[in-house]
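Q: sequence first, predicted coordinates after that:
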Amino acid sequence: MAAAIRRAFPGRREGIFAPEGPGINVRGDRDGNGADVDGVFETPAAVRDAAVLVPLVDRPEGMTVLLTQRSVHLAAHGGQISFPGGRVEPEDTDAVATALRETEEEVGLSPTQVEVVGRLDTYHTRTGFRVVPVVGLVSPPFFLQPDPFEVQEVFEVPLAFILDPGSRQRQSREFKGAQRSFWVFPYNERYIWGATAGMLVNLCDVLGVPHMTPEGRMDFHPPRP
């Protein structure tokens, strides 16, 4: 399936990892919400740039998506499920550098074990972050050493589960006096929601439904435009 993933993404080309610009689509927490949620979304004086890694683990039994559960004591999104990643630092050359650096710091995954194959749409969060999701293939075996200050747990979810349309739900709840809707992937006892779920929906839009071609190879339908 790794070959099919590579075909679905544009690869690591110069300029494609910019947060915004020609040909770069933008999504965010506002999607699917009306004007009545304007007070829910922060509008900081300057957008804070960030990047995350969307690690697709190429296991013999099937591709998985690696996720983290953030430590509960963290001020921002404590206890929530997320991709490894964080803010862009001055020394980072691009979003790929940010995503790989943060992933190594958070879970101990070496950048040498990640094959960057492309990106998802830039995602604007309610809290004012502009996030570039970098998609990477990871081949076992690998050794993880999570930073206990930032990460409570690292776990994997089958990609087949994520791609199944029946796995995602659109839910809503009242927040700051307004109904806010968002994507959710309930998985066993896990509750994957918010920006992470929104990025997973984007991944589903890119990959579509896996199928076997007449030549006997795994591919996805529909392909990325």
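A: Structure's in. What do you need?

Q: hey, let's count contacts and neighbours off CA atoms from now on
A: Will do.

Q: what's stretch 176-189 in contact with?
A: The contact list for stretch 176-189, computed with CA atoms under 8 Å, 6 or more residues apart in numbering, reads 29, 32-33, 36-37, 39-40, 157, 162, 167-174, 191-194, 197-198, 201.

Q: in helices, which of the residues you listed fall?
A: 162, 194, 197-198, 201 (DSSP state H).

Q: from residue 44, how far out is residue 197?
A: Computed with CA to CA, to the nearest Å, the distance linking residue 197 and residue 44 is 23 Å.

Q: which one of these two is surrounded by more residues?
A: Counted by other CA atoms under 10 Å, residue 197 and residue 44 do not tie: residue 197 has more neighbours, with 22 against 10.

Q: what sits up against whatever helix or strand residue 117 lives in?
A: Secondary structure here is read from DSSP states H and E; on that basis residue 117 sits in strand 114-119. By CA under 8 Å, 6+ apart, the surrounding residues in contact with strand 114-119 are 5-6, 9-12, 16-17, 55, 96, 132-139.

Q: for residue 76, helix, strand, or coil?
A: Assigned with DSSP: H, G, I helix; E, B strand; the rest coil, residue 76 falls in the coil class.

Q: tally of neighbours for it?
A: In terms of burial, residue 76 registers 11 neighbours under the definition other CA under 10 Å.

Q: same question for residue 116.
A: For residue 116, the number of neighbouring residues by other CA under 10 Å comes to 21.

Q: just residue 206 next, same as before
A: The burial metric for residue 206, expressed as a neighbour count using other CA under 10 Å, is 20.

Q: please apply the same query to the one 3 residues further on.
A: Here the count is done by other CA under 10 Å, and residue 209 has 16 residues near it.

Q: in terms of contact, does it touch residue 203 like I think?
A: No. Taking CA atoms under 8 Å as the contact criterion, residue 209 and residue 203 are not neighbours in contact, 11.0 Å apart.

Q: take a look at this one as well, against the first:
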Amino acid sequence: MARNPDLQMILTDALSKAGSASSDFDLNAGIQLPKGRVLKPAAVLIGVTENADVILTKRSARLKHHPGQVAFPGGKQDPTDATLTDAALREANEEIGLPVENVKPLGALPPHETVTSYKITPIVALIQGDFREIAEAGEVAEIFRAPLFHITNPANFRVEGRRWQGDIRHYYTVPYGPYYIWGATARILRGLAECMNK
């Protein structure tokens, strides 16, 4: 049983109000997505600790895709993953050393499509008890925690833009201290924020 039943109730209630799927292009109405595109299934873990912190990572600067960006633990679904929840749990174990037995999955948010053609399903879960954080060498530069109620407060989100493929692409950001949370991670958090504040 979760040490903070109110936290479990808040998250479960939010999941029951989940909206529609999102994408990296939500704020850019003029972008035409290719028809017939094939999206690769993936999952991320929105792991919420008993102190109401969300575990996040800063990706290695050496990675080919999204170097140095803030991300949830997660990745593509492997053939050995029976479900997307299994994929999120496996990736969280590999990336941050989170034992599966410390995780209580509560449900999933609608999927999010990325510019790199992934269909990411965010799995919301409670992290029960302490564990030794181990950053996966070569992929994770840093593991940190951000307060759930800060990064799901609609007032803390901003819309910013940068040039992408010749046009200005707009996206959500939700800064926390020295961490610039943007792109898919911020858009997924924005979706959770909308559910938690309905």
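A: Cool, the structure landed. A quick note: this is a predicted structure, and the numbers were derived from the prediction, not measured.

Q: now the helices for the first structure?
A: For the first structure, helices defined by DSSP H occupy the ranges 2-8, 95-107, 159-163, 194-207.

Q: tell me where the second structure has strands.
A: Applying DSSP state E to the second structure gives strands spanning 22-23, 40-49, 53-59, 70-71, 74-76, 103-108, 112-113, 118-127, 140-147, 158-164, 167-173.

Q: and the contacts of the second one?
A: In this case it means strand 40-49 of the second structure. Judged by CA under 8 Å, 6+ apart, the contacts made with strand 40-49 of the second structure from elsewhere in the structure are 54-55, 72-77, 84-85, 87-89, 91-92, 103, 117-128, 148.

Q: after superposition, how close is the strand holding residue 117 of the first structure to the second structure?
A: In the superposition with the second structure, the aligned residues lie an average of 0.7 Å away from strand 114-119 of the first structure, counting by mean CA distance after the TM-score superposition for the first structure.

Q: picking up where we left off before, and which of the ones in helices among the contacts of stretch 176-189 of the first structure is nearest to residue 71 of the first structure?
A: Here the nearest of these to residue 71 of the first structure, counting by CA to CA, is residue 194; it sits at 16.8 Å.

Q: identify the residue of the second structure aligned to the closest one.
A: For residue 194 of the first structure, the equivalent position in the second structure is taken to be residue 183, counting by TM-score structural alignment.

Q: next, work out how far apart that match and residue 31 of the second structure are.
A: 16 Å.

Q: more neighbours: these two, which one.
A: Counted by other CA under 10 Å, residue 183 of the second structure and residue 31 do not tie: residue 183 has more neighbours, with 23 against 11.

Q: correct me, but residue 69 of the first structure touches residue 148?
A: No. Residue 69 of the first structure is not in contact with residue 148 according to CA under 8 Å; the separation is 10.6 Å.

Q: map residue 194 of the second structure across to the first structure for me.
A: By TM-score structural alignment, residue 194 of the second structure lines up with residue 205 in the first structure.

Q: what's the burial count for its match?
A: Look at residue 205 of the first structure: counted by other CA under 10 Å, it has 16 neighbours.

Q: ok, residue 34 of the first structure next?
A: For residue 34 of the first structure, the tally of surrounding residues (other CA under 10 Å) stands at 12.

Q: ok, back up a step: now the contacts of stretch 176-189 of the first structure: which count as buried?
A: 29, 37, 40, 157, 162, 168, 192-194, 197-198, 201 (16 or more other CA atoms under 10 Å).

Q: looking at the residues you listed, which is nearest residue 77 of the first structure?
A: Comparing those against residue 77 of the first structure with CA to CA places residue 194 closest, at 10.1 Å.

Q: and that closest one, how far from residue 125 of the first structure?
A: Distance from residue 194 of the first structure to residue 125 of the first structure, by CA to CA: 9 Å.

Q: which residues are common contacts for the two?
A: Here residue 194 of the first structure and residue 125 have residue 29 as joint contacts, going by CA under 8 Å, 6+ apart.

Q: for residue 98 of the first structure, what are its contacts?
A: Residue 98 of the first structure sits next to 50-52, 85-89, 92 when contact means CA under 8 Å, 6+ apart.

Q: aligned partner of it in the second structure?
A: Under the alignment (TM-score structural alignment), residue 98 of the first structure maps onto residue 87.

Q: check residue 158 of the first structure too.
A: Residue correspondence to the second structure (TM-score structural alignment): residue 158 of the first structure is matched to residue 147.

Q: if I look at the nearest residue to its match once chain neighbours are set aside, how far off is residue 178 of the second structure?
A: In space, not counting the residues next to it along the chain, residue 147 of the second structure is nearest to residue 53; the distance is 4.4 Å by CA to CA, 6 or more residues apart in numbering. Using CA to CA, one gets 16 Å for the distance from residue 53 of the second structure to residue 178 of the second structure.
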